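Participant: The following block contains a protein sequence and its predicted model.
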Amino acid sequence: MPSASKRQRLAATDPLPPLSRPYLALGLEGSANKLGSGIVRHNPDGSVDVLSNIRHTYVTPPGQGFQPGDTAKHHKQWILQVVQESVKRADLKKGLEDVECICFTKGPGMGAPLQSVSLIARTLSLLYKKPLVGVNHCVGHIEMGRTITGARNPVVLYVSGGNTQVIAYSAQRYRIFGETLDIAVGNCLDRFARVIGLSNDPSPGQNIEIEARKGRKLLPLPYATKGMDVALGGILTCVEQYTHDKRFRANSARSQAADSAAAVGSLANGPTLSADGRHVGGHSSPMPAAASPFADLQADVITPADLCFSLQETVFAMLVEITERAMAHIGSREVLIVGGVGSNARLQEMMGIMAYERGGKVFATDERFCIDNGIMIAHAGLLAHRMGQVTELAKSTTTQRFRTDVPLISWRA
């Protein structure tokens, strides 16, 4: 905790106006296959309360990705139930009459899902006569991460299915130090999960992480850092080629049948939906222990676990490298990992080793806040609203490309 004098200095430079009463906001997120609704409360003492954080995930069969049109249909089907559940969980006396504003993801993301959720946000805004606030998805991740972890001015590694960026704050903008030159790290992992037939339930990235812990071999893959940027497309192509190698052995039919025994969608959502933003369901697979290096290795066999392990180790090492460079550049000892891939325990471990060697610290959240959710949109939107930022109805469109360094971060000094 900062000292009393430091807290006074921070308060003196904080541009956020003080509150005389609690402020609430509803946030709607639907930029990809996660549909989220959350209600946040900002208190006069500066604290933030998460009143509800509801999410429902669109899960496709193994080997298939999610298409924009199908994802939008999912969001339209579930949006009312998700919003109603978030209002119920927040225990609002007057329902949405109690909120100050309706916040929604303006972008970046997939066009059709973004549009389906923004339509609901506009409808609620008109019905309850509440102002709209369009939120940058990436800024939502960062602000929620800072609030949950207490990180003050970290280098941010933002890793998700659609984005891979190294970010630092300066002069009321989140500045991008480095990013992917082609595909995002989450997209790279998800696509390889489909290649080897891993389930999309609860998420392909999580199943890659579980499979990687069984890996025994670190296979050579391209290491493609380009200054402060990374390139992941060639690595994905290379690791896919290993599946055509004569040494490759797929998982046994028995284990594949066991993996697919649960119905699609059951792991991510349970009977209806996730009531606190976690992946829940009737089936729970604990993270297996890492394989012993002294196990009976078969020198001429490559397994899916070996490929998952090698892919993670190579890609995560690249991310650690460019993050360390950004830390050195701005003189920071804090790293904040946000985005869906940020919940990967191995990435957090590797980043933690680097930060420890620099005398620093890593901040990360669990899947309730790393994975796309509505509460992060509510929080960032309420911060903007308190600074007088409102999105006019005529300008409440969505955009698939909305850079992290575009929005004005007026609530930070």
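Facilitator: Nice, thanks for sending it over.
Participant: Only C-alpha atoms from now on, for both contacts and neighbour counts.
Facilitator: OK.
Participant: At which residues are the helices of the stretch 201-350 of the chain located?
Facilitator: 204-212, 233-242, 253-259, 266-269, 304-330, 345-357 (DSSP state H, counting those that start in this stretch).
Participant: Nearest to His56, out of those helices?
Facilitator: helix 266-269 (6.2 Å; Cα to Cα).
Participant: next, the one to line up against it:
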Amino acid sequence: MICLGIESTAHTFSCAIVQKNKKSGKILSDVRKIYRPPEGQGIHPREASRHHIENSSDVLLECLKKANLKISDVDIISYAAGPGLGPCLRVAGVIARTVSSYYKIPIYPVNHAIGHIELGKLLTGAKDPLVLLVSGGHTMLAALKQKKWRIFGETLDTTLGQLLDQFGRSLGFASPCGKKIEELALESENYVSLPYVVKGNDVSFSGLLSAAKKISSNQKDACYSLQETAFAMIGEATERALSFTEKKELLIVGGVSANKRLSEILKKICQRQKCKFFVSPIEYAGDCGSQIAWTGLLEATAKKGAKLDETFVRQSWRLDTVEIDY
């Protein structure tokens, strides 16, 4: 079975084609165009959606060309229905509905967060992990139980990705800022004390962000201290969740999973907890059509496509409300 997946939840517009054969999947193509805001600014939903609209036809055509397929070869279509930025989400929704209705191809709305998890499992081989999802839109620990992803800790305010982006923008960097902050952090070992807030198994980053901005005159020390504090908080919550759930696998997914320092900290935790460590490949850590296509293929094993009047988008769509039937 072959699926065309369309992703446009935030700054990335992506189309991908994935083929499923029994329980395995193969990515045939994955093409992306990323909206780049001006330096020091975040994503403007209207401008990002305009970018996606302008690039959508080229991305779709290139995706089919790289896969050496025609649209008539596609068995199903899936799109990211949420969570995300409303104007951006609607771009994928409209394109998916248009192609689906014109070519009579079954359509599947997909939860973006679950897409991260399912693609991460496919590419790493993780079977039953505790998942740490860290991105611009999510910071949570989840484990699958009784056909739903249950949350064992999350952020109470700012996500880890937003923390890095907002701090980076205060220094004049262009979003996304995580890579630049990681590079600067490597140039310092001078830790400046910052607020460390873990409540139960949840974390709070808003106070950390405000305090980090006050010491930002020395960018290298500030980036190092911000990373060490935030990642230590995530590490504490993760280790507690591993102990509580007794999971023997930890999987990190989402854009921030590309950070090597975060992986270094979590690897040590896995050694203490005697569990296997998995991290999504950097190429597929961020938002991409492959995560939507693969999840659509999984959904197609359990149910028929949605009716067109059911193919709406949801800006706020928690992954723990989704029934996992496959």
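Facilitator: Arrived safely, thanks for sending. Keep in mind it's a predicted model, so treat the numbers as computed, not measured.
Participant: And the TM-score between these chains?
Facilitator: Once the chains are laid over each other, their TM-score by TM-score structural alignment, normalised by the length of the second structure reads 0.98; 326 aligned residues with a Cα RMSD of 1.0 Å.
Participant: just to revisit the earlier point, mind putting the helices of the stretch 201-350 of the first structure in a markdown table, mean neighbour count and distance to Gly69 of the first structure included?
Facilitator: As requested, the helices of the stretch 201-350 of the first structure are arranged in a markdown table below (neighbours: other Cα atoms under 10 Å; distance: least, Cα to Cα, whole Å):
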| stretch | mean neighbour count | distance to Gly69 of the first structure |
| --- | --- | --- |
| helix 204-212 | 23 | 20 |
| helix 233-242 | 16 | 25 |
| helix 253-259 | 10 | 28 |
| helix 266-269 | 22 | 20 |
| helix 304-330 | 20 | 30 |
| helix 345-357 | 16 | 32 |
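Participant: right, so of these, which gets closest to Leu10 of the first structure?
Facilitator: Checked against Cα to Cα, the stretch from the helices of the stretch 201-350 of the first structure lying closest is helix 304-330, at 19.5 Å.
Participant: equivalent range in the second structure for that closest one?
Facilitator: For helix 304-330 of the first structure, the aligned range in the second structure is residues 219-245, judged by TM-score structural alignment.
Participant: closest one to Ile142 of the first structure among the helices of the stretch 201-350 of the first structure?
Facilitator: Ile142 of the first structure lies closest to helix 304-330 among the helices of the stretch 201-350 of the first structure, at 15.3 Å (Cα to Cα).
Participant: residue closest to the middle of the first structure?
Facilitator: Ranked by distance to the mean C-alpha position of the first structure (Cα atoms, centre = their mean), the top residue is Gly339 at 2.4 Å.
Participant: Out of the helices of the stretch 201-350 of the first structure, the one nearest Ile167 of the first structure is which?
Facilitator: Nearest of these (Cα to Cα): helix 304-330, 8.1 Å.
Participant: Who are the packing partners of that closest one?
Facilitator: For helix 304-330 of the first structure, the packing partners by 3 or more Cα pairs under 8 Å, 6 or more residues apart in numbering; DSSP states H and E come out as strand 155-159, strand 164-170, helix 204-212, strand 229-230, helix 233-242, strand 334-338, helix 345-357.
Participant: what about the ones you listed, which gets the closest to Phe369 of the first structure?
Facilitator: strand 334-338 (8.3 Å).
Participant: Give me the contact list for that closest one.
Facilitator: For strand 334-338 of the first structure, contacts defined as Cα atoms under 8 Å, 6 or more residues apart in numbering pick out 141-142, 145-146, 151, 153-159, 323, 327, 348, 355, 360-365, 370.
Participant: Check stretch 285-296 of the second structure too.
Facilitator: Residues contacting stretch 285-296 of the second structure (Cα under 8 Å, 6+ apart): 3-7, 12-18, 20, 25, 27, 30-32, 76-80, 108-112, 114-116, 118-119, 135, 253-258.
Participant: what does stretch 166-177 of the first structure give?
Facilitator: Taking Cα under 8 Å, 6+ apart as the rule, stretch 166-177 of the first structure contacts 153-158, 165, 178-179, 228, 322-323, 326, 404-413.
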